[in-house]
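Student: need the 3D shape of this:
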Amino acid sequence: MTSKALFAHSALLADGWHEGVLLQWDDAGNLTSVQASEAPQGVPQARFVMPGMVNLHSHAFQRALSGMTEQAGDSPDSFWTWRDLMYRFARRITPEQMSAIAAQLYSECLRHGYTSVCEFHYVHRAPDGNLYARAAETALHVADAARYTGIGMTMLPVLYSYSGFGEAPLKPEQGRFRSSVDDILRIIGELDAQRGPQLEVGLAPHSLRAASVQQIREALAGLPVQRPVHIHIAEQQGEVKQSLDFSARRPVQYLYDHVEVDQRWCLVHATHLSEDEISAIARSGAVAGLCPTTEANLGDGIFPLEPFLAQGGVFGVGSDSHVSQSPVEELRWLEYGQRLSQQRRNIAVSPKQRKVGDFLWQAALRGGAQASGRPVGELAPGKRADLLVLDEQHPNLHGLAPADVLSTLVFSGNDNLVRDVMVGGRWVVRDREHVAQPAIAARFRQTLAELRELRS
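Tutor: Got it, this is the predicted structure:
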């Protein structure tokens, strides 16, 4: 029997829990066999095994801001006031510091059950406003952090040219984000040399505020086919108003009027939608990239989940600004936001799946995998060997039937129930600790000490 094998007494497959499943993978980290079996002699065993979650939206450097923006100003605070501190960090952070922060973040994400991340990366330039000798310098440092921690990555270089609708010029504090279509295609070209089983490269027009539709079309024309495309859209009411003032169209309407949006797209946030926009996203097959903890932290609003699901809409979750690094918390608050706004319970379900935890986890797996453009999100041959082993000895899971595991995982307390994590056939978390955690934490502490002076 190959050593690249694990026997699961209960494994979460695409159609639900199965008893007695042998998983095998090859040297490249791809699953080669997932089949019913008796427990083979000499093969490691685990009680509950499930696919790792995809974090479909991340700004890694913002992990260093956690807890530092929770103080009220003299006027009502919003997303727009939160940006001020973020800009101060972004103006001075170095590529090495980005790497240290990203490694800490990714180790935390892995320990909580994310095995892939889509990195929406927009700090491209040096503090003096010039591109580095390698245009992809900062992105390569962040990709190095992913490689070091073991998390799978979809790197999304961000096209960011303007400060608002109508091609308003960038503000001085946005100078490090500045990129043209040529810049972004050059960065993508440099990153393409790193593509492989653990890294995909796509494109992210930052938003309709920061990239014109003409630029988006040009960038898409230069992007290799079938690469993922992500964009922030309709996150705040202020953005909707600006779009209406500029184009007489709401943001999603304006995008769909000018660009062909299909299944390779991920519309991040999409919080404020009309009924027609909900239908348009669902029909196109694009993924709604939902980040409930960040959307709550910034006071964005609540996504219209129920009507979106009723029309077959696809969604996934991400940690965005990283006030949380737990997929459980994102999924829990996705459901709780709906319950609070509608004053009823058990909303995220389908006619075929009435268990909320099961529906949320499985649906987010499918949407996250689609948004990542990578073969992940499922324990099946040909997919990456990305899996979680839950702690069956934890009181919440001890003696539990598989049918109740996902609802317990999502809705039962704040303990992390993930014990071990494998990505691409490699164990990266054992007994709740990342294999390189001491070195990662030391670098992160040093980086925080260097950056915290930027609050003043």
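
Student: please make it C-alpha for all contacts and neighbour counts, starting now.
Tutor: OK.

Student: may I have the residues that are in contact with Pro197?
Tutor: Contact analysis of Pro197 by C-alpha atoms under 8 Å, 6 or more residues apart in numbering lists Ala28.

Student: Pro292 now?
Tutor: Ile302, Val317, Glu330, Leu331, Trp333, Leu334.

Student: again with Gln353
Tutor: Neighbours of Gln353 in contact, by C-alpha under 8 Å, 6+ apart: Phe359.

Student: this one as well, want them side by side:
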Amino acid sequence: MEALKRLHAPLAWVDGRWQRDVLLSVDAAGHWSEVTANMPAPPGAEVLAGPLIPSLVNAHSHAFQRAFVGLAERRDAGQDDFWSWRDRMYALALRISPQQLRAVASQLYAELLRGGYTQVCEFHYLHHPADLAHGGQAFDDELDMAWALTEAAQDAGIGLTLLPVVYTRSGFGATGLRPDQHRFEADADWVWRACQRIMAAGLPRVNAGVALHSLRGASAADMLRLHQQLGAAEVPIHIHVAEQTAEVADCVQATGKRPIQWLAEEGYLDARWQLVHATHAEPAEIEAVARSGAGIVICPGTEANLGDGLTDLPRWLSHGVPLTVGSDSQVTRGWVEELRWLEYGQRLALRQRNVAAAPGVQPSSAARLFDAAVSGGARAAGFAAWGLTPGARADALVLNREADGLRGLPDEALLDAVVFGGNGSPWQSVWVAGRARPWRAPERVGDAFEAAMRELWQSGS
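Tutor: Okay, the predicted model is just below:
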């Protein structure tokens, strides 16, 4: 395709290192058609005002939970953990409407753009009307909640990988869902149909995959049916796994195996699979995932907020397992903080520094984690390529050399400072499909979000 636009970056992060005088051409589809270093700016090229780096994919998001941020940070009595948080979160899940979901997601997706993400993988399980279990009417279209998310992505200008979720039971051994989970019910046939419809809609910057909530939320029969439906289809497959020790114990009791062990030994895992959290993984399980080609999605901000624990990052890295990050419950909404806490959690646990670094290969912890997230994010979102490379969508971030933490630094230290030295947003601009996107959402988006929040929480519950 002939280039419609040319950008020139005096400095850009290409192929895992800083390179100078990088010329980037954008084709009519909004993808990079050329990325060439050591090339003076030709006439007519737009010269960028700061260093250029890839944006990241947010590989795990529950958009509706943006409306719950800040509302579960008190403990009045008893113990507070993931399970008590979940029960409180259901108060939101049980009543948010498609219109409110669009308002909340539009605000979130605008914030994610400011956080340096330009594609979001939406792990979507709010399928049905809030009052359907109490005699309410079904949606005119069973995908009304999903379409609300696609509309929000269009509002914000972010890319979206929509992942409808198989969810059929409340736990190991259960025959169905709890009353407060009725909105989630979807079997493998429903989810595959939804995936196909979303793909067929042909919406700009929207694609789809599938997901299973977890081994406790989807049975072996669900897993088999989805596997049969998908066949060899090249779509991403996501699943929550081994996030909580109680989940691991329940899985062992029910199946005789740990969750990741069960997935691996049943032969399901391949390069399409993304294991979300994978917090409590044994060395043998990590080795099995590495052999399968599957990837993992770590959500440090949410995992810290919920008290999940820390995964064995050094072992995942040493085995070359593809990994990336996600915002999950939305308590953090930028990848800088996710990568910072991915490393800092390990430093606190191991009482070491630069845990993610690979001396002799990549001595920068920030660079190793960033490059892993660029590559792993592509697969999580269902793309063959991501970053500043031909064929990838023309998404990128222009750094502001005058931002807190970046001013006065030598070029080679910039990425380290972005992750570990900054305070606030270090971007000058965010680009999606070859276009610079507005810094802030239109005022109508914020107004709609505030109105939705009043409607959802006016009772004070």
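
Student: superposed, what's their TM-score?
Tutor: The TM-score (TM-score structural alignment, normalised by the length of structure 1) is 0.96; 452 aligned residues with a C-alpha RMSD of 1.7 Å.

Student: rewinding a little: and the contacts of Pro292 of structure 1 as JSON lines, adding neighbour count?
Tutor: Listed next are the contacts of Pro292 of structure 1 as JSON lines, based on neighbours: other C-alpha atoms under 10 Å:
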{"residue": "Ile302", "neighbour count": "20"}
{"residue": "Val317", "neighbour count": "31"}
{"residue": "Glu330", "neighbour count": "23"}
{"residue": "Leu331", "neighbour count": "26"}
{"residue": "Trp333", "neighbour count": "19"}
{"residue": "Leu334", "neighbour count": "23"}
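
Student: Arg195 of structure 1: which of these is nearest?
Tutor: Each of these was checked against Arg195 of structure 1 using C-alpha to C-alpha; the closest is Val317, at 23.5 Å.

Student: one step back: quick one: which of the contacts of Pro292 of structure 1 sit in helices?
Tutor: Among the contacts of Pro292 of structure 1, the ones falling in helices (DSSP state H) are Glu330, Leu331, Trp333, Leu334.

Student: what's the helix or strand for the residue nearest to the spatial centre of structure 2?
Tutor: Residue closest to the mean C-alpha point of structure 2, counted by C-alpha atoms, centre = their mean, is Ala59 at 2.0 Å. Assigning secondary structure by DSSP states H and E places Ala59 of structure 2 in strand 56-61.

Student: relative to structure 1, what is the average displacement of that strand?
Tutor: Compared with structure 1 after the fit, strand 56-61 of structure 2 shows a mean deviation of 0.4 Å (mean C-alpha distance after the TM-score superposition for structure 1).

Student: name the helices or strands packed onto that strand?
Tutor: strand 117-124, strand 323-325, helix 365-381 (3 or more C-alpha pairs under 8 Å, 6 or more residues apart in numbering; DSSP states H and E).

Student: what do we get in structure 1 for His128 of structure 2?
Tutor: Residue correspondence to structure 1 (TM-score structural alignment): His128 of structure 2 is matched to Arg125.

Student: swap in Ala221 of structure 2?
Tutor: With TM-score structural alignment as the criterion, Ala221 of structure 2 matches Gln214.

Student: gap between its match and Leu220 of structure 1?
Tutor: Here the criterion is C-alpha to C-alpha, to the nearest Å. By it, Gln214 of structure 1 lies 10 Å from Leu220 of structure 1.

Student: likewise for Asp276 of structure 1?
Tutor: Taking C-alpha to C-alpha, one finds Asp276 of structure 1 at 25 Å from Leu220 of structure 1.

Student: more neighbours, these two?
Tutor: Leu220 (20 against 11; other C-alpha atoms under 10 Å).

Student: helix/strand/coil for that one?
Tutor: helix (DSSP: H, G, I helix; E, B strand; the rest coil).

Student: ditto for Gln196 of structure 2
Tutor: Going by three-state DSSP: Gln196 of structure 2 is helix.

Student: show me what Ala271 of structure 2 aligns to in structure 1.
Tutor: So Ala271 of structure 2 corresponds to Gln263, using TM-score structural alignment.

Student: can you give me every residue that contacts that match?
Tutor: With C-alpha under 8 Å, 6+ apart, Gln263 of structure 1 has these contacts: Ser284, Gly285, Ala286, Val287, Gln370.

Student: ok, now with 6 Å
Tutor: Gly285, Ala286 (C-alpha atoms under 6 Å, 6 or more residues apart in numbering).

Student: before we move on, what about the one 4 residues further on?
Tutor: Under the criterion of C-alpha under 6 Å, 6+ apart, the contact partners of Leu267 of structure 1 comprise Ile231, Ala288, Gly289.
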